[in-house]
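> Here you go, sequence then predicted model.
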Amino acid sequence: MFSYRHAFHAGNHADVLKHMVLIATLDHMLEKETALTVVDTHAGAGLYRLDGDYAGTSGEAAEGVLRLVTDPKAPPAPAPAPATTAAAKKAAKEAEAPLADALARYLEVIHDFNAKGGARVYPGSPFIVQHLLRDHDRLKLFELHPTDSRTLTANIAQLEAGRQIAVLHEDGFGSATKFLPPPSRRALVLMDPSYELKTDYGRVLDFAAEALKRFATGTYAVWYPIIPRPEAHDLPRRLKTLATKAGKSSLNVTLTVKSSKITTAPSGETRRPGLPASGMFLINPPYTLKPLLEAALPQLVQKLGQDRNAGFTVEAAG
């Protein structure tokens, strides 16, 4: 039950998508002066070293955030060869285009944690949220993994944030609804379990349904993997049905970076692709989010795509 550690996956393409969407959502919600409560049902350790043992072992950040940042200690990249085909010229033009606002804002936040450049430190959702919140906002963090919960508590303690942040060593799916609705009646709830257990898919739906009953005007954000598993493909469809029945708007965005096919090497070794794609599903999303992501996701595909299967979708309803 406790084998999953997000430290192995910190800064990968799924984190880039999740945190870009999270930042864009928060930026809009924080435009109102009224206090905001953010609930993170699966907070993880909160802060990660990409040059540490965990992230270094998996190397996933190399295909994610590290493709997007510039390391001042890295040797300069060689000058690109002149574009000779229409496709090459199009790719070169896209590479030279200014960054879309949502992507530029994501990289700005990453830079705030890496003043010397690069991305040796990667902030998880708890630190990204705390970095953006104002003094009168509140953050509720749930983490059940015993090691990650201790690390999260120690990391958060360094912020000296006092009562602004509560760290709870509890099952977020079982306990987080106790904070809904918050006194200010404004909240963002982030659900991003590991989906290591198949039951996580059903628990996301059950939690979202209960949360909407308690607090129908809250904003709910669900990260999910796109993998060859029926539950993974059913989840966004069932979340859309849930939102529609509740009379709420929704937004589903996906980012695919490579094929999901299992291949066989010349040696006969089976090669599994790892996580090829992921999505973010939001109920009651900010109206500003869809155009921001429609501008940013093509750039993410261009920068993070690993083969011709790379792509994105943006689907709004309600």
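Thanks, I have it.
> For the rest of this, base every contact and every neighbour count on C-alpha atoms.
OK.
> quick one: L190 and L26 touch, right?
No - at 11.2 Å, L190 and L26 do not qualify as touching, with contact defined as C-alpha atoms under 8 Å.
> does L47 really touch V121, like I thought?
Yes - at 7.3 Å, L47 and V121 qualify as touching, with contact defined as C-alpha under 8 Å.
> more crowded one of those two?
Taking other C-alpha atoms under 10 Å, L47 and V121 do not tie; L47 has more neighbours (22 against 18).
> Burial check on the closest residue to that one other than its chain neighbours, number of neighbours?
Take L47 and drop its neighbours on the chain: the residue closest to it by C-alpha to C-alpha, 6 or more residues apart in numbering is P123, 4.7 Å away. Look at P123: counted by other C-alpha under 10 Å, it has 25 neighbours.
> Compare neighbour counts for L190 and L26 and give me the winner.
Under the criterion of other C-alpha under 10 Å, the comparison of L190 against L26 puts L190 first, with 22 against 18.
> Helix or strand next in line after the helix or strand harbouring the more buried one, which one?
Element membership of L190, judged by DSSP states H and E, is strand 187-191. Later in the chain than strand 187-191, the nearest helix or strand by DSSP H and E is helix 199-214.
> quick check: angle from that next one to strand 187-191?
Between the axes of helix 199-214 and strand 187-191, defined by axes from the mean of the first three to the mean of the last three C-alpha atoms, to 10 degrees, the angle is 170 degrees.
> The structure to be compared is supplied as follows:
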Amino acid sequence: MNYRHSFHAGNFADVLKHAILARILQHLNGKPTPYRVIDTHAGAGRYDLGADDALRTHEWKDGIARLDRSPLAPEVEALLAPDRDTIAAIRAEHGAAAYPGSPWFCRHALRPFDRLIAAELHPQTHAKLAEALARDGRGKALAIDGWTALRANVPPKERRGLVLIDPPFEEKDEFETLAQQFIAAHRKWPTGIYMLWYPIKDSRAVSTLIDEVQEAGIARLLRLEIDVDRPAAAGGLSATGLLIANPPWRLAEEAQTLLPALTERLAQGQRPRYLCEAIRPDG
């Protein structure tokens, strides 16, 4: 599977990923000590939903456009507030068709003493990322392989923060690589928060990922998934997931409120589903 950010910006998978990312950043901001975010496969940082790539798929119409349609229940909107604030900020700065990637979410949330490392290997995409983070001393765009960036930057000197691993799944063994690289990084920095994104095309690959992580002895995991029941005839992705290690306190409770509402709003078929599973929460 090839998952290029620019073709899928603002789709249902982004809606889930960014809603949870914004919650994690809020929790990190809840303590006065500095933190660092390491975004291993950062993409361009900012996207134009009116550009050719986005218009080829129109996936944002069944993603962020549905979230824009009308407010959800008050308790859901309270949890979505950081997400919506970030999107409103980038639209105010770059126009109504602008959509933030994960580095822009991080940039918006960082305090003056927090830091972001964002890695992107593709030259043209890295140039866009560097532009998105320009003139902001808190963030650095690295033109290196994401797995190299991960190995080189954990543990961060702050000893607190988040690693976001969101690979493009261009290689057939990407799930295996994801498991190996995450496990190795966790051994070096077992107290960090890790958020792994994955597409659900092959349920066996996802199960193997979860099994390998558990067999490595990694405890305190939160597994979040939504399946919007996209019709097979439409092609494309129907389900996506996040595996979070060392989730902040109450994130699982927040997800139990967010996921049902997001799944209902983003559903494309009659049988959407969501999963919110704490694995070894007291490990």
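Now that the structure is in, tell me what you want to look at. Remember, it's a predicted structure, so these values are computed and weren't measured experimentally.
> TM-score for the pair, please.
Aligned and superposed, the two chains score 0.91 in TM-score terms (TM-score structural alignment, normalised by the length of the second structure); 279 aligned residues with a C-alpha RMSD of 2.3 Å.
> The second structure: which residue goes with the residue nearest to L47 of the first structure?
Superposed on the second structure with TM-score structural alignment, P123 of the first structure falls opposite P100.
> right, and that match touches G45 too?
Yes - using C-alpha under 8 Å, P100 of the second structure is in contact with G45, at 6.2 Å.
> Contact partners for Y106 of the first structure?
Going by C-alpha atoms under 8 Å, 6 or more residues apart in numbering, Y106 of the first structure touches H19, M20, I23.
> For the second one, grab the count of nearby residues.
When you say that, I think you mean M20 of the first structure. M20 of the first structure has 21 neighbouring residues, counting by other C-alpha under 10 Å.
> What sits closest to it if chain neighbours are left out?
M20 of the first structure's closest residue in space is Y106 (C-alpha to C-alpha, 6+ apart), at 5.3 Å.
> The one you found pairs with which position in the second structure?
Alignment note (TM-score structural alignment): Y106 of the first structure maps to D83 of the second structure.
> Next, that match: secondary structure please.
Secondary structure, DSSP: H, G, I helix; E, B strand; the rest coil: D83 of the second structure is helix.
> who touches A9 of the second structure in this structure?
Applying C-alpha under 8 Å, 6+ apart to A9 of the second structure gives the contacts Y47, L49, A54, E59, W60, Y99, G101.
> Tell me who's in contact with A55 of the first structure.
Contacts of A55 of the first structure by C-alpha under 8 Å, 6+ apart are A7, F8, H9, A10, R49, A61.
> who wins for neighbours among those residues?
In terms of neighbour count, A10 stands highest of these at 28 neighbours, by other C-alpha under 10 Å.
> Assumed it was part of a helix.
No - counting by three-state DSSP, A10 of the first structure falls outside a helix, being coil.
> what lines up against it once you look at the second structure?
By TM-score structural alignment, A10 of the first structure lines up with A9 in the second structure.
> And A154 of the first structure? What does it align with in the second structure?
Alignment note (TM-score structural alignment): A154 of the first structure maps to E131 of the second structure.
> V38 of the first structure in helix, strand or coil?
strand.
> right, and it touches A187 too?
Yes - with contact defined as C-alpha under 8 Å, V38 of the first structure counts as touching A187 (5.6 Å).
> Now do stretch 55-72 of the second structure: distance from first to last residue.
27 Å (C-alpha to C-alpha, to the nearest Å).
> Buried ones in it, by neighbour count?
Neighbour counts using 16 or more other C-alpha atoms under 10 Å place L55, H58, E59, W60, K61, D62, G63, I64, A65, R66, L67, L72 of stretch 55-72 of the second structure among the buried residues.
> and if you look at stretch 171-187 of the second structure?
Residues of stretch 171-187 of the second structure classed as buried by neighbour count (16+ other C-alpha under 10 Å): E174, F175, T177, L178, A179, Q180, Q181, F182, I183, A185, H186.
> Chain neighbours aside, what residue packs nearest to the fifth one?
Translated: A179 of the second structure. Among residues not flanking A179 of the second structure along the chain, L209 sits closest, at 5.8 Å (C-alpha to C-alpha, 6+ apart).
> how about D200 of the first structure, what's its match in the second structure?
Under the alignment (TM-score structural alignment), D200 of the first structure maps onto E174 of the second structure.
> gap between the closest residue to its match other than its chain neighbours and A252 of the second structure?
Residue nearest to E174 of the second structure in three dimensions, not counting chain neighbours: P167, with 7.9 Å by C-alpha to C-alpha, 6+ apart. P167 of the second structure sits 24 Å away from A252 of the second structure, taking C-alpha to C-alpha as the criterion.
> Of these two, which one has the most company?
Set P167 of the second structure next to A252 and count neighbours by other C-alpha under 10 Å: P167 wins out with 26 against 19.
> For the more buried one, give me its contacts.
The contact partners of P167 of the second structure, taken as C-alpha under 8 Å, 6+ apart, are T40, H41, G146, E174, W197.
> Which of those fall in strands?
Among the contacts of P167 of the second structure, DSSP state E puts W197 in strands.
> got the contacts of P167 of the second structure as TSV, with distance to H122 of the second structure columns?
Formatted as TSV, these follow (distance: C-alpha to C-alpha, whole Å):
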residue	distance to H122 of the second structure
T40	13
H41	10
G146	11
E174	17
W197	19
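> If we only consider the contacts of P167 of the second structure, which is nearest to P272 of the second structure?
Sorting these by how near they are to P272 of the second structure, with C-alpha to C-alpha, puts W197 at the top with 19.2 Å.
> Now do the same for the closest one: its match in the first structure.
With TM-score structural alignment as the matching criterion, the partner of W197 of the second structure in the first structure is W223.
> Next up, the contacts around its match.
Contacts for W223 of the first structure were tallied using C-alpha under 8 Å, 6+ apart; they are K18, L190, M191, D192, P193, S278, G279, M280, F281.
> Could you find which two of those are furthest from each other?
Using C-alpha to C-alpha, those reach their maximum pairwise distance at L190 and S278, which is 15.2 Å.
> Do you have the strands of the stretch 51-200 of the first structure handy? List them.
With strands called from DSSP state E, counting those that start in this stretch, the stretch 51-200 of the first structure shows them at 121-123, 138-142, 165-168, 187-191.
> possible to save the ones you listed as a markdown table with distance to A92 of the first structure?
Shown next, in a markdown table, are these (distance: least, C-alpha to C-alpha, whole Å):
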| stretch | distance to A92 of the first structure |
| --- | --- |
| strand 121-123 | 29 |
| strand 138-142 | 42 |
| strand 165-168 | 45 |
| strand 187-191 | 36 |
